[in-house]
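Enquirer: Any chance you could fold what I've pasted below:
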Amino acid sequence: MEAKLHLMKLCVGAEGPDDLAAWQQQRFGNGPARHVTRMWPKRESELLDGGSIFWVFKGVMLARQRILSLDEVIGEDGIKRCGLILDRDLVRVAAIPRRAFQGWRYLQPADAPADLPKGRQAEEALPPAIAAALAEMGLR
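Expert: Predicted structure coming up:
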């Protein structure tokens, strides 16, 4: 089943997919990962119909995680936020350059990069700058 809608988000503080996976393992163990964001998606039902969050590392979209659910999170400041509950399976995708943006953006399935073939999922990720250069040349 193809998703109806995805999210795209900058992954700040991680060098690449392996870094994000290690951080999530340390923080969440073997359970689902959670990413808290300020805004609640208005198109929730479309996202929960097979959607993923596509992670952008240093200007290059390199990985995705399926969105399992959305949970309300009340911060220490009393403000309601959205907790994206994510599948721990971090799927590497074909590198696509993306300009910086704030928050998250909706991503239509037609604009989402393809998953890397299963045989390439275990490869060490290229540095984002090299992945971006190859993607711009149409070589990755």
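Enquirer: drop to CA atoms for contacts and neighbour counts, all remaining ones
Expert: OK.
Enquirer: any idea where the strands of this protein begin and end?
Expert: With DSSP state E, the ranges of strands along the chain come out as 6-10, 33-37, 52-57, 60-74, 80-86, 91-97, 104-107.
Enquirer: before we go on, could you also do this sequence so I can check it against the first one:
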Amino acid sequence: MTSRSHINLIKLSVGTESVDDLEHWQESYRQRFADGLPRHVTRMWPKRESQILDGGSIYWVIKGIIQCRQRILRLDDVTGQDGIRRCAIVLDPALHRTVQALRRPFQGWRYLSPEDSPADLPQGRATEDPLPPELSAALAEIGVI
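Expert: Okay, here's the model as predicted:
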């Protein structure tokens, strides 16, 4: 259970076609790390770190729609090959499908309050075949999903 004081992040999953696609990409990428955990490296360090680590998740926007989330486990300090300090957002490998919500494109990541975060899908619906992106977007636009 998450705390009421937590904050979430929202991020575009650029180049990803589906939740399964994101999962497969993370699976192959996370094998590079000793802890085997997926991570997303970003230039900016979140100023609201303590709230993120108090139960926050990263909500993934795929094809213009929030479709899933991952719990944020920790933030690691990493230095790129260019010598610049970056933030590695270390994630729980479990992807939780959410109620779909439209989201316009944006750069980087943004904070997402718990009140504005879509709910997780019930267990039975999480394994259903996803709707085609065009249909899902049309339904989300009219507020059906």
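Enquirer: What's the TM-score once they're superposed?
Expert: After superposition, the two chains reach a TM-score (TM-score structural alignment, normalised by the length of the first structure) of 0.95; 140 aligned residues with a CA RMSD of 1.3 Å.
Enquirer: Buried deepest among the strands of the first structure, which one?
Expert: Stretch with highest mean neighbour count among the strands of the first structure: strand 52-57 (a mean of 26; mean count of other CA atoms under 10 Å).
Enquirer: Where does that one end up in the second structure?
Expert: Mapped onto the second structure using TM-score structural alignment, strand 52-57 of the first structure spans residues 57-62.
Enquirer: Pull the residues that contact that stretch.
Expert: Contact with stretch 57-62 of the second structure is made by 7-14, 16-19, 66-72, 103, 117, as judged by CA atoms under 8 Å, 6 or more residues apart in numbering.
Enquirer: cool, and stretch 137-145 of the second structure?
Expert: Gly64, Ile65, Val99, Gln100, Ala101, Leu102, Ser136.
Enquirer: Return the residue of the first structure aligned against the fifth one.
Expert: Just to be clear, that refers to Ala101 of the second structure. Under the alignment (TM-score structural alignment), Ala101 of the second structure pairs with Ile96 of the first structure.
Enquirer: And its match, how close does it get to Ile79 of the first structure?
Expert: Per CA to CA, to the nearest Å, Ile96 of the first structure is found 34 Å from Ile79 of the first structure.
Enquirer: repeat for Phe101 of the first structure
Expert: For Phe101 of the first structure, the distance to Ile79 of the first structure - CA to CA - is 23 Å.
Enquirer: Skipping adjacent residues, who's closest to the aligned residue in the first structure for Pro38 of the second structure in space?
Expert: Using TM-score structural alignment, the partner of Pro38 of the second structure in the first structure is Ala33. Excluding the flanking residues, the one nearest Ala33 of the first structure by CA to CA, 6 or more residues apart in numbering is Leu86, at 5.0 Å.
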